[in-house]
Each structure stands twice: as C-alpha cells, then as structure tokens.
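[1] A predicted structure for the sequence below; I have some questions about it.
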Amino acid sequence: MVPTMLCMVAVPESHSGWTFVTNHARVLAAIADNPNVRIRDIAAHCRLTERAVQRIISDLEQDGYLSHTRDGRSNIYRVEPDKVLRHPAEAGLTVAALLSLLVRDETDHGRSAGPGSRPARSSAAR
C-alpha cells in the first residue's frame, strides 16, 4: 500500500527520451517529502526498481547529501539542505534550492490535487 503522501492523481504515460529531472533528484525529493518513506514506496513513486533506489540512496549518502538512522526495522532519512550541488553549472546552489523547485510548500498543500501535484515538504528539507 502506497502512503497517500506519495500518490498522484494522474501519472503521465511512459515515454522515451530525455527528462528535466534526474532520478537522483526525484529520489531526494521523495525523501524530503517524507523522511520515513520506504524504499518500496520511493520506487513506486519514481517509477524505478527498488534496487535502483537503493543505489541512488547509497550515492547520495556517500557524497553527504543524505544520511539515515535506523528506527527498529525502518530508516529515518535526513536531507542536508545546505550541501552545495555537484555540477559546476550549479555552483553555489544548494540542495534546498533544488528542492524548492521540486517540492511544494505547505501553502500549496491544502489546494486541490491535480496532475503532478506534490505534498508538503518535510522539515528535513528546509
């Protein structure tokens, strides 16, 4: 069962070719939305395999963009909002700046959910 936080009203059909957002950014945004999210739910939301999500989380943790702590059988993730993005073209931009483009804030949360709408971001992404 996918938590309602990650459900979208309408999901675009599969496509081929390029996209504006990388899988790493999608996974990071999903975690910023819900720091307690399960890998299974991230995979379903981002349309990736669980193994791909595990590799992406490992990449993000290895480079200091994300960390986690264990809580029983669950993980609680922490996004590092002040970490600077890697590519030279984004010199000086932080994770928080990226997430501000990908995650709606609380003022948008109460509005009607339409195609592509996203839930409020968590405190870990601020």
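    In hand now; what should we look at?

[2] hey, let's count contacts and neighbours off CA atoms from now on
    Noted.

[3] Would you mind finding the longest helix in this structure?
    In the chain, taking DSSP state H as the definition, the longest helix is helix 50-62.

[4] Please list the outside residues in contact with it.
    Residues from elsewhere that reach helix 50-62, judged by CA atoms under 8 Å, 6 or more residues apart in numbering: Asn23, His24, Val27, Ile39, Arg40, Ile42, Ala43, Leu66, Ser67.

[5] following that helix, which helix or strand comes up?
    Downstream of helix 50-62, the next assigned helix or strand under DSSP states H and E is strand 66-71.

[6] Buried residues in whatever helix or strand comes next after that next one, which are they?
    Next along the chain after strand 66-71, taking DSSP H and E as the criterion, comes strand 74-79. By neighbour count with 16 or more other CA atoms under 10 Å, strand 74-79 contains the buried residues Asn75, Tyr77, Arg78, Val79.

[7] Can you convert these into a markdown table and add a column each for distance to Gly110?
    Output for the buried residues of strand 74-79, formatted as a markdown table (distance: CA to CA, whole Å):
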| residue | distance to Gly110 |
| --- | --- |
| Asn75 | 28 |
| Tyr77 | 25 |
| Arg78 | 25 |
| Val79 | 24 |
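
[8] alright, now check it against this:
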Amino acid sequence: MVGVPESHTGWTFITSHARVLAAIADNPNTRIRDIAARCRLTERAVSRIISDLEQAGYLSHTRDGRTNTYRIEPDKVLRHPAEAGLSVASLLSLLVQDETDRIRKPVAQ
C-alpha cells in the first residue's frame, strides 16, 4: 500500500481507535481489510474497534449488498475529560488531510 510507513515499536501519539476513525473518514466505503492494512492492525482488531465506535455512538453503518458504508457523527464530543468540548470533527481535522492538501504535499518517502 502506497504511503504506509514501516511498522513501529514503542508508544505513539495516536490511538488505534483514532486511526480507524480517520481511515473511515478518508473513505466511508473502505473494507475492514484495507483499514487493517493502513492502520497496521489485524482485521479482528479493526472489527472490534468499529464495534466499540458504533456502541459509543461515534459511528454507524449501512449495508448495501456486501459493502458497508460508514457514517461518522462529527458533532459527537470526545470521551476523555481532558478533551471536554472537542468534537470528532476537530479530531479528524488533525488526522485526515483534505484531498487538495494531499495533491499539493506528496507523502515523504
């Protein structure tokens, strides 16, 4: 997959839940397999994270044949008290590049 960094050990700034949410925001019709590859997680872990996000009301999906279309609730407030008042949209603005930004700023290799 183009632009996917090598695996990393140790701590990171972004949680797996945030990575999965950002991958879905980037493509609401993406497959669990593709999310797993992008986020460097197992498909089972991605399924569990999607379930967590749906149960908490951050995400919903509709099924059309074999395809899921995900819908993020952008106004939902983040869970941790330190982020009180911040919405999912504000988080995603940090994690998901606008398509025009992606064209102007190529991924460093």
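    Cool, the structure landed. Quick caveat, the model's predicted, so the values are computed rather than measured.

[9] TM-score them against each other, please.
    The TM-score (TM-score structural alignment, normalised by the length of structure 2) is 0.93; 109 aligned residues with a CA RMSD of 1.5 Å.

[10] quick revisit: which residues of structure 2 does the longest helix of structure 1 align to?
    Counting by TM-score structural alignment, helix 50-62 of structure 1 lines up with residues 43-55 of structure 2.

[11] The matching stretch vs structure 1, mean deviation?
    If you overlay the two and look at stretch 43-55 of structure 2, the average distance to its match in structure 1 is 0.1 Å (mean CA distance after the TM-score superposition for structure 1).

[12] sorry, back to before: for the longest helix of structure 1, what is the distance to the chain centroid?
    Distance of helix 50-62 of structure 1 from its chain centroid, counting by CA atoms, centre = their mean, to the nearest Å, is 12 Å.

[13] Give me the neighbour count for Phe20 of structure 1.
    5 (other CA atoms under 10 Å).

[14] so what corresponds to it in structure 2?
    Alignment note: Phe20 of structure 1 maps to Phe13 in structure 2; criterion TM-score structural alignment.

[15] tell me the contacts of the residue nearest the centre of structure 1?
    Residue closest to the average C-alpha location in structure 1 (CA atoms, centre = their mean): Ala29, at 1.9 Å. Going by CA under 8 Å, 6+ apart, Ala29 of structure 1 touches Leu99, Leu102, Val103.

[16] Walking through structure 1, point out its helices one by one.
    Residue ranges of the helices in structure 1, as given by DSSP H, are 23-33, 39-46, 50-62, 95-102, 106-109.

[17] Columns distance to Ala10 of structure 1 on top of those, output as TSV?
    As requested, those are exported to TSV (distance: least, CA to CA, whole Å):
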stretch	distance to Ala10 of structure 1
helix 23-33	17
helix 39-46	12
helix 50-62	22
helix 95-102	17
helix 106-109	17
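
[18] if you compare those, which one is most tucked away?
    helix 23-33 (a mean of 23; mean count of other CA atoms under 10 Å).

[19] Tell me how far the residue nearest to the centre of structure 1 lies from Asp63 of structure 1.
    To Asp63 of structure 1, Ala29 of structure 1 is 16 Å away according to CA to CA, to the nearest Å.
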